[in-house]
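>>> Prediction below, plus the sequence it came from.
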Amino acid sequence: MVLVTTLIGTEAMVRDRLRVWRAAGVDTVRPYPAGQTLRARLDTLGRAMELVREVDGRS
């Protein structure tokens, strides 16, 4: 269940999950980026935004 409802794993896994959600009509994602420091969390958030743009065709 965790893998189906969260964006965890490799970038390929996250990209695939975003595609599944997009196909199901999901148009809003609320990220909680992982990281030990603020910088790490911001980096994770930035990469997540890039993956969303890729899936959405706006890369």
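Looks like it came in fine.
>>> Only C-alpha atoms from now on, for both contacts and neighbour counts.
Will do.
>>> end-to-end on stretch 19-30?
Using CA to CA, to the nearest Å, the end-to-end distance of stretch 19-30 comes to 16 Å.
>>> try this one side by side with the last:
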Amino acid sequence: MVLATTLIGTEEMVRRRLGVWRDAGVDTVRLHPAGETLDDRLQTLGRAVELVRAA
């Protein structure tokens, strides 16, 4: 069981990695969005949701 990882790379690389996880049966991903302010973190979280949907 993997308890933590980091998604680093281009959006395409992250999208592909999320697709691999989905194909492997992963159905839950917990995100801890980066950013110095709440607005930064919310923006990062929103983009992550878009990438998950596109995977």
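Everything's here; your move. Just so it is clear, the structure is predicted and the values come from calculations on it, not from any experiment.
>>> Which strand or helix spans the residue nearest the centre of the first structure?
Nearest to the mean C-alpha position of the first structure, by CA atoms, centre = their mean, lies Ala48 at 4.5 Å. According to DSSP states H and E, Ala48 of the first structure maps onto helix 38-56.
>>> now do Pro31 of the first structure
Assigned by DSSP H and E, Pro31 of the first structure belongs to no helix or strand.
>>> just to revisit the earlier point, tell me which other helices or strands the helix holding Ala48 of the first structure touches.
The elements that helix 38-56 of the first structure packs onto, with contact taken as 3 or more CA pairs under 8 Å, 6 or more residues apart in numbering; DSSP states H and E, are helix 11-23.
>>> contacting residues around the helix it packs on?
If you take CA atoms under 8 Å, 6 or more residues apart in numbering as the criterion, helix 11-23 of the first structure is touched by Val4, Leu7, Ile8, Leu51, Val52, Val55.
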